[in-house]
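the sequence isn't on hand, but the structure is:
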């Protein structure tokens, strides 16, 4: 029998019972607004704290875990410890704990690893199925646990300790190399031997819907003049996805490439906004810095690798063969259709500028993670590994304006207007979805609007 949810899921919804992506949400359900973990199902969010409190996570790995409401436990402990001192401290402890609760995240769940993730997925699919009465027939619990998505605010799903951005699309690497170095030798020889990356800035990663302030910085000088300084004139998006790390590794102990999937909880959409003029002037010899660190946007829902497994496909044939530590027994990507729309400032409509696919990546997620640790670097739960811009072979599948306008030498039509790079007021919307047999496994959207540079 086909798996079906008792919660209505529209045919075009990204959040079928086959998906159940995880996120952190805030719902004004009382006098104090707290953030909580949830999964998306249709047009609803299922509150995992309520499900756990009802005793419905009854498996051996989750029944006694506080991973879905650990901050409530910490609140009680804080009050108990400080109440011994004075009533004033109790009041202060409550204020502190409530403030801390606003920082709820999924890190503790991620740290439990793949067996716990599978147990949670099996439990949730059972609870939400049309054949299971425990939630479906419990009106009181349904009212508390199933919240309309329009009534919640999505927050960053994890505490991101570190962020690394890779450069794993051969088409993107070739186009960038051609633009900046010419067509004779667009891709440096090392690119075919290792997943190139740089360390990004975790503090400026924001949730979808957050405005992005146009960055200020230096650009290439003209003639004998000093370098330009001011608002970026070449602001760009980058169509990426990112792996969310689950269990990490000890310092000095690399992760085997054939075990790397056990260290990846899931995937999000990622827009690594780029100031191309700032980047071009600063990147030699140490690479990206201020041209990237001003803002990176991620989608709120983490789609698990288990949900993506039906859409696994062969990764590209890698020539030359990778070194043994990067040679996978099974090398796979995922068939995830990706789209970028731009809504020009002052316009009501948005326009599709790119259609690409995750399967265009040359280096796989597992190769990226393994290479990251091969020198002994330790990853931690919640770390984010961006794929780099995902461009396809055709112009309409290029993943950034740098490629779509060939560094501003061409105009990109957007309805009645055009763009070479982003202008203030422009909104960029990413979406990603896998098409199953009568259902979708999608990521929702990842959006951000450009606002003028700070004075």
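Thanks, I have it. None of the values given here were measured: they were computed from a predicted structure. Numbering: from 1, shown residues only.

all contacts plus neighbour counts: C-alpha atoms, from now on.
Will do.

helix/strand/coil for residue 37?
strand (DSSP: H, G, I helix; E, B strand; the rest coil).

what's stretch 24-40 in contact with?
Around stretch 24-40, the neighbours that count as contacts under CA atoms under 8 Å, 6 or more residues apart in numbering are 15, 20-23, 45-49, 68-69, 98, 101-106, 151-158, 300-301.

for the stretch 201-350 of the chain, which segments count as strands?
Assigned strands in the stretch 201-350 of the chain, in chain order: 205-207, 212-213, 216-219, 228-231, 235-236, 239-245, 264-271, 274-275, 296-298, 303-304, 312-314, 332-334, 337-343 (criterion: DSSP state E, counting those that start in this stretch).

show me what the second one is packed up against.
I take that to be strand 212-213. The contact analysis (3 or more CA pairs under 8 Å, 6 or more residues apart in numbering; DSSP states H and E) places strand 212-213 against strand 440-451.

between the strand it packs on and strand 264-271, how big is the angle?
For strand 440-451 against strand 264-271, the angle by axes from the mean of the first three to the mean of the last three CA atoms, to 10 degrees is 40 degrees.

what angle do strand 440-451 and strand 337-343 make?
Using the same axes, to 10 degrees: strand 440-451 against strand 337-343 is 30 degrees.

sorry, back to before: in CSV, list the strands of the stretch 201-350 of the chain along with distance to residue 82 and mean neighbour count.
Formatted as CSV, the strands of the stretch 201-350 of the chain follow (distance: least, CA to CA, whole Å; neighbours: other CA atoms under 10 Å):
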stretch, distance to residue 82, mean neighbour count
strand 205-207, 34, 21
strand 212-213, 41, 18
strand 216-219, 46, 21
strand 228-231, 49, 16
strand 235-236, 50, 22
strand 239-245, 35, 27
strand 264-271, 36, 27
strand 274-275, 47, 27
strand 296-298, 38, 25
strand 303-304, 39, 24
strand 312-314, 52, 13
strand 332-334, 50, 21
strand 337-343, 51, 21
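
and the residue nearest to residue 414 when sequence neighbours are not counted, how many residues sit next to it?
Using CA to CA, 6 or more residues apart in numbering and skipping the chain neighbours, the partner closest in space to residue 414 is residue 351 (6.0 Å). The local packing of residue 351 (other CA atoms under 10 Å) involves 15 other residues.

helices of the stretch 351-455 of the chain, residue ranges please.
Under the criterion DSSP state H, counting those that start in this stretch, the stretch 351-455 of the chain contains helices at 365-373, 401-404.

can you give me the buried ones in the shortest one?
Neighbour-count burial for helix 401-404, counted by 16 or more other CA atoms under 10 Å, picks out 401-404.

put this next to the first one:
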């Protein structure tokens, strides 16, 4: 599939701050709920969300080529790539079609803080993988200290589970502390009540842009043709509930209460300059999972916490997508390897992306090592093992180019008391 990469030298007629996550080289897409109008696809450029439906109604986007701009329902990767090229041409420094129409600018260029951004595509299906090998190794060391931290199948199979699609929520949605069965190590029986070990997990996710029918498979060589783009994912986790319930069938209520996603779908075209080979896979994967070239991406990840008493968030984790063992192409290929159908809008999360060093661990479970090494908030001297009510978790991601960065924006959520 032909990609559309925007050169680093490209400029826009819009004044874009040098440190903006949304330069003209990016142009990610989202969904906004505009007051008095309803939902519309938007594109991020500098400090604005560009209303694509308004541009279509003004004749700047051909409605015969893009008849549906109220959602992503009419989009696959190729069509979204073409739409990105159309938007780029409208934003180029030497293009007058939008630059000279101030009245249309006032309607179509919405300040980001007023855009009322939604979940980009409310998924019908959601799968969470376990592809961060350092996270898997850390968890193994905690709970199987006498054995191999990685289970025998880890380097053979992209492990995952089916999550709860209707609890995928937009950035900024409050996260209500879940309740569940909890059993203390010295207790004879479990009790039911509010989770005491509420955690985040730093992940990335990808949306499917075009699916396959039941019985068909997507090979790794074609998997990226089916991927619309990437988002940041926070897989909220109730660790004490998870510890009691996960055997023998894996995560259930400990994971199903909320998953937060960032509002902007960053296209693979925008990430093309940031491809990397990724870590070596040993043993060599089975034939249906083998891949060539540079299937991974150099995307920097960051997590901050702001307690209810703090004025400024504190960075507690810096990691990178290069820490994934299984690529997104391998994840999608494995999902369909048994003939599972996939559809437009299906959401797949990578699993927690921890690095090798303690400051790059992508969950509080790891950062505090099961709560044994509390984090201290420098501003207030508060200590955290797991999340308290009123804590806000903020995740961000970007790929750094020469003189620009391809940003994903952020995904955030504030913990509210259990009901």
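Nice, I can see it. Being a predicted model, the structure only gives us computed values, none of them experimental.

overlay them and tell me the TM-score.
In this superposition the chains share a TM-score of 0.95, using TM-score structural alignment, normalised by the length of the second structure; 410 aligned residues with a CA RMSD of 1.3 Å.

if we can go back for a sec, would CSV of the helices of the stretch 351-455 of the first structure with distance to residue 7 of the first structure be doable?
Shown next, in CSV, are these (distance: least, CA to CA, whole Å):
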stretch, distance to residue 7 of the first structure
helix 365-373, 33
helix 401-404, 40
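
I'd like to know which of these lies nearest to residue 41 of the first structure.
Residue 41 of the first structure sits nearest to helix 365-373 of all the helices of the stretch 351-455 of the first structure, at 26.2 Å, using CA to CA.

can you check which part of the second structure the closest one sits on?
Across the second structure, the stretch matching helix 365-373 of the first structure (TM-score structural alignment) is residues 328-336.

next, the mean deviation of the matching stretch compared to the first structure.
Compared with the first structure after fitting, stretch 328-336 of the second structure deviates on average by 0.3 Å (mean CA distance after the TM-score superposition for the first structure).

which among the contacts of stretch 24-40 of the first structure end up buried?
For those, buried by 16+ other CA under 10 Å: 15, 20-23, 45-49, 68-69, 98, 101-106, 152, 154-158, 300-301.

restricted to strands, list those.
22-23, 45-47, 152, 154-155 (DSSP state E).

what's the farthest-apart pair in those residues?
Pairwise distances across those (CA to CA) peak at 15.1 Å, for the pair 46 and 155.

starting from residue 335 of the second structure, give me the distance back to residue 297 of the second structure.
For residue 297 of the second structure, the distance to residue 335 of the second structure equals 20 Å [CA to CA, to the nearest Å].

now do residue 252 of the second structure
For residue 252 of the second structure relative to residue 335 of the second structure (CA to CA), the value is 19 Å.

these two - which one has more neighbours?
Higher neighbour count among residue 252 of the second structure and residue 335: residue 335, with 21 against 16, using other CA under 10 Å.

and the equivalent of residue 268 of the first structure over in the second structure, what is it in contact with?
Under the alignment by TM-score structural alignment, residue 268 of the first structure pairs with residue 231 in the second structure. Listed by CA under 8 Å, 6+ apart, the contact partners of residue 231 of the second structure are 204-206, 261-266, 408.

what does residue 235 of the second structure give?
200-203, 255, 258-260.

CSV for these, including distance to residue 63 of the second structure?
Below are the contacts of residue 235 of the second structure laid out as CSV (distance: CA to CA, whole Å):
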residue, distance to residue 63 of the second structure
200, 41
201, 40
202, 38
203, 36
255, 41
258, 36
259, 34
260, 32
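
which contacts among these does the first structure share?
Among the contacts of residue 235 of the second structure, the contacts conserved in the first structure (both residues aligned by TM-score structural alignment, their matches' CA atoms under 8 Å) are 200-203, 255, 258-260.

and those, which is closest to residue 391 of the second structure?
Nearest to residue 391 of the second structure among these, counting by CA to CA, is residue 200 at 11.2 Å.

what about that closest one, how many neighbours?
Residues within reach of residue 200 of the second structure, counting by other CA under 10 Å, total 26.

so what does it match up with in the first structure?
Matched across to the first structure, residue 200 of the second structure falls on residue 237, judged by TM-score structural alignment.

how many other residues sit next to the closest residue to residue 7 of the second structure other than its chain neighbours?
Among residues not flanking residue 7 of the second structure along the chain, residue 25 sits closest, at 6.8 Å (CA to CA, 6+ apart). By other CA under 10 Å, 24 other residues sit near residue 25 of the second structure.

quick one: map residue 25 of the second structure onto the first structure.
So residue 25 of the second structure corresponds to residue 18, using TM-score structural alignment.

in the stretch 1-150 of the first structure, which spans are helices?
For the stretch 1-150 of the first structure, applying DSSP H, counting those that start in this stretch gives helices covering 48-53, 70-83, 87-101, 107-112, 114-128, 133-136, 139-145.

would you turn those into TSV with distance to residue 450 of the first structure?
Below are the helices of the stretch 1-150 of the first structure laid out as TSV (distance: least, CA to CA, whole Å):
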stretch	distance to residue 450 of the first structure
helix 48-53	34
helix 70-83	34
helix 87-101	29
helix 107-112	30
helix 114-128	37
helix 133-136	42
helix 139-145	35
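
of those, which is nearest residue 413 of the first structure?
With respect to residue 413 of the first structure, and counting by CA to CA, the nearest of these is helix 107-112 at 42.3 Å.

what lies in contact with the closest one?
Identification of contacts with helix 107-112 of the first structure by CA under 8 Å, 6+ apart yields 67-68, 116-117, 158-159, 245-248, 265, 381-382.

go again with 7 Å.
By CA atoms under 7 Å, 6 or more residues apart in numbering, the residues outside helix 107-112 of the first structure that reach it are 67, 158-159, 246-247, 265, 381-382.

counterpart of residue 383 of the second structure over in the first structure?
Match for residue 383 of the second structure (TM-score structural alignment): residue 418.

so who does its match touch?
411-412.

do the same with residue 256 of the second structure
Residues counted as contacts of residue 256 of the second structure (CA under 7 Å, 6+ apart) are 163-164, 167.

just the ones of those residues in helices?
If you go by DSSP state H, the contacts of residue 256 of the second structure have nothing in helices.

top of those residues by neighbour count?
residue 163 (25 neighbours).

aligned to that residue, what sits in the first structure?
Using TM-score structural alignment, residue 163 of the second structure lines up with residue 200 in the first structure.

returning to what we had before: against residue 265 of the first structure, how distant is the match of residue 200 of the second structure?
Here residue 237 of the first structure is placed at a distance of 25 Å from residue 265 of the first structure (CA to CA).

which residues are contacting stretch 401-410 of the second structure?
Under the criterion CA under 7 Å, 6+ apart, residues 18, 21-23, 26, 231, 262, 264, 266, 394-400 lie in contact with stretch 401-410 of the second structure.
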